[in-house]
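[1] build me a model from this:
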Amino acid sequence: MAEYIAVFLEKLHQKGKAKLTIQAYQQDLLQLLGVINYLKLDVGSLERNHILYALKQLSAKGQSPKSIARHLSAWRQFCAFLVEESILEYNPCQGVKPPKLPNRLPKALTVENTQLLLDNVQSHNVLEVRDKAIFELMYSSGLRLSEVTHLDIHDLSFSEGIVKVLGKGSKERIVPVGQTALTALKNYLVVRAGSETQKALFTSRLGSRLSNRQIQNRLVRWSELAGSDRRVTPHMFRHSFASHMLQESGDLRAVQELLGHSNLNTTQIYTSLDFKHLATIYDQAHPRAKRKQK
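    Below is the predicted model:
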């Protein structure tokens, strides 16, 4: 089987896969090779029950669900290659499900830390005025980074206090913009760089459309200046918007619409963000939870 692994890895190299990616595939496939050797199998006789046995071995060694899922993905692609080479009649990984991964809670800032960061953004020059407008808009309307960089000037309506956003799947939605963000945007448009033909709302100092990376780098700079003890990303503003809105309103459907989620389950994860807040509400509201006054 080792020779087939070598050919498979070479094909990955020819497809332009990164060196570290190929090394990860190699390590995952060596795990499968170890099981095949232990069971004294020919690669052509590999079956579904052997894959399941190999997965159980990974679990017994304490591998995390994420690691096991990665192994299975590598094995599935390798077995597909063996089918193409007529070494296997079918892919034994087909239909084998990886272990269920635990839900990751989105990383959100507290209300206080969000306010501190936004208030720390200065407005002494064009770039700072622009940065403040970007960050205020992201937090005000819960926009994705890509949605921000794709905004054109005509997408913004000051009279109605809304912004038209092109989200995932090219789905358009209309989102309210708060007064603080509108003020920051008005200040920015006065000094915005760019020619009359440049439609982009947010531009670089040279007048070109701002990229995702440029916004990410500027936010890192401002979070460091604000003394943040964690790396703040643009998506944290979206997560913070969602959790803060949900905490105050409790309206899951409304937050779903504002975020542009097609599935309510995607929005529902934000209900787990602030258990302390929920616990406080529980203590105050539930008849059997109220503590006796001393």
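[2] CA only for contacts and neighbour counts going forward, please
    Will do.
[3] mind listing what's buried in the strand or helix carrying residue 257?
    Using DSSP states H and E, residue 257 falls within helix 252-259. The neighbour-count criterion (16 or more other CA atoms under 10 Å) identifies 252, 255-259 as the buried residues of helix 252-259.
[4] tell me which other helices or strands it touches.
    The helices and strands touching helix 252-259, judged by 3 or more CA pairs under 8 Å, 6 or more residues apart in numbering; DSSP states H and E, are helix 234-249, helix 264-268.
[5] and the most centrally placed residue in the chain, what is it in contact with?
    Nearest to the geometric centre of the chain sits residue 235, at 7.1 Å (CA atoms, centre = their mean). With contacts taken as CA atoms under 8 Å, 6 or more residues apart in numbering, residue 235 has the following neighbours: 144-145.
[6] list the contacts of residue 234.
    For residue 234, the contact set (CA under 8 Å, 6+ apart) comprises 138, 144-145, 215-216, 219.
[7] please provide the structure for the following sequence as well, for comparison with the first:
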Amino acid sequence: MDEFVSKNTLVAGMEPSSEIAFRTKQVRDSVTNPAFSYINSLSATNSIGGRANAKYLIERFTLHFLGPSYEKISWERFINEPSFAIKAIAGYLRYQAQQKAYYSGEEISQEQPFFNLHIKPVLTALSIVGDQLLLQRQITIQQHEAWIDLIFNTDFSKTNHLPYGSLLPSESLITMDLSSVPSNVIKALESFSCFLITSCISRFNWDQFLMAPVVKAMMTNYFDLGIIKNGKKIRPYSPSTVENTYRMLCGVAEHHWLAENMTVERLQRIKAIKLAKGSRNSSGRFITFDDLDSMLSIIDSHPNPIRITRDKAMISLMFYSGLRRQEIVNLRVCDIDWSEFFISVIGKGNKERVVPFSPDSEAANYLREWINILTDSDSEAEFAGQHVFTKVSKSKRVTKSSLTTQSVNDVCKWISVRLSKTISPHDFRHTAATNLLKQGHDLLTVSAVLGHASPNTTQRYDKRGSESLKKTTIQRV
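    Next up is the predicted model:
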């Protein structure tokens, strides 16, 4: 166990109370690492532009220069020390649950700590590691079989776990061939490796990087290569991705300056870097009323009648109001004013707004039907603070646990498969913006309803352009 190191005795020593240890780590990182300091300063949301998205973009940038973390793990040890492997996997899963709860502002269930956590990709990734070790004759067939049995037949929620950053980086004895491995499995392997040796953001030397000439050169190198798949460039980065990444790096530099680790002149030089301009059409899709009818019919085919009522209320409300996923899951019964017909919403940036709705719309009718089901199990006082959209058990009972943003994604994916058309939660916002503008409402009003900081964002959501362009053709007179 000579590789095992406790990088912080406070965290390692508090293993029995891992939730406190996790929060302590978050505070420590926000003080000592300018990237984490910047990420933690953002709005507490896991939607685009929030902490989770910033962490993903910065992690991807630093990964490009540090190389894959899974190449810095001695994987042979996992095979030879099953007890160590179990603790490592259990620690990773708990850490992922903590991350998810931290970014979404939720609590971890003590009975089901890994509930709604996508575990299969990381277990598949670790089975592929075993396959690679077997192919390169680093382990025997018996060891390989025992490894597969261990990772797929262990209840990791009931085992001891290692804390974050328990290993020092080292050179792996195997060279991984992941050319035919799905991207989500590779991401899971990278994520698991980062848990063991700390993330690329933690290992990146920010002080040496945060100088204008270095930032400019490394950004040019990173963006020129574009998006790589199977060793080949499949497309360049979009101008918005380039701009967002640069904006976030400027944010990291600003927090390095706030920590008194760089001069204001050095910060201003970084902010003076000029980027090539450009734009792309919004990737959002427009959902027609016919699509909505088809989606509601698909929901009707679900075997759980309680879930049918809930999902019809949720989908129709998203269509007519354009609420974000996080706003949908945070919505409480007391936020809906049935006398004035508006919904109070706390959106991104902790900004409150009101979203009107029509009392005669499908959304209002389905919402009334769903709320009537909710009232059956709560007193009036308890009911007012209840989340509107809660989980439904397999036994067809309403629970008091709020849906998660992943739950909203899963409902949309379930519908998309049966609709044979990709639908994402964010498409409803593009649709709401387009429909409101079609009906003659001005841009500023629509922007206020959707909770956009700038009308320019609302303008990008407008899908009327594609319809108008189809009619803009030269005809023989």
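[8] list buried residues within the contacts of residue 234 of structure 1.
    Taking 16+ other CA under 10 Å as the criterion, what is buried in the contacts of residue 234 of structure 1 is 138, 144-145, 215, 219.
[9] for structure 2, which helix is longest?
    helix 82-104 (DSSP state H).
[10] give me the distance from that one to the chain's centre.
    Put simply, helix 82-104 of structure 2 sits 17 Å off its chain's centre (CA atoms, centre = their mean, to the nearest Å).
[11] residue range for that helix in structure 1?
    Residue correspondence for helix 82-104 of structure 2 in structure 1, counting by TM-score structural alignment: none.
[12] quick one, strands of structure 1?
    Under the criterion DSSP state E, strands of structure 1 are mapped to 156-157, 162-166, 172-176.
[13] which of these sits closest to residue 26 of structure 1?
    With CA to CA as the measure, strand 162-166 is the member of the strands of structure 1 nearest residue 26 of structure 1 (39.8 Å).
[14] residue range for the closest one in structure 2?
    Taken onto structure 2 by TM-score structural alignment, strand 162-166 of structure 1 occupies residues 342-346 there.
[15] average offset between the matching stretch and structure 1?
    Superposed on structure 1, stretch 342-346 of structure 2 shows a mean distance to its aligned partners of 2.5 Å (mean CA distance after the TM-score superposition for structure 1).
[16] run through who's touching that stretch.
    By CA under 8 Å, 6+ apart, the residues outside stretch 342-346 of structure 2 that reach it are 327, 331, 335-337, 352-357.
[17] same thing but at 10 Å, please
    321, 323-324, 326-328, 330-337, 351-359, 451 (CA atoms under 10 Å, 6 or more residues apart in numbering).
[18] nearest to residue 120 of structure 1 among the buried ones among the contacts of residue 234 of structure 1?
    Taking CA to CA as the measure, residue 120 of structure 1 sits nearest to residue 219 out of these, at 11.5 Å.
[19] and that closest one, what does it touch?
    117, 121, 131-132, 134-135, 213, 225, 231-234.
[20] that one and residue 234 of structure 1, how far apart?
    Note on residue 219 of structure 1: its distance to residue 234 of structure 1, by CA to CA, to the nearest Å, is 7 Å.
[21] residue in structure 2 paired with residue 191 of structure 1?
    Per TM-score structural alignment, the equivalent position to residue 191 of structure 1 in structure 2 is residue 373.
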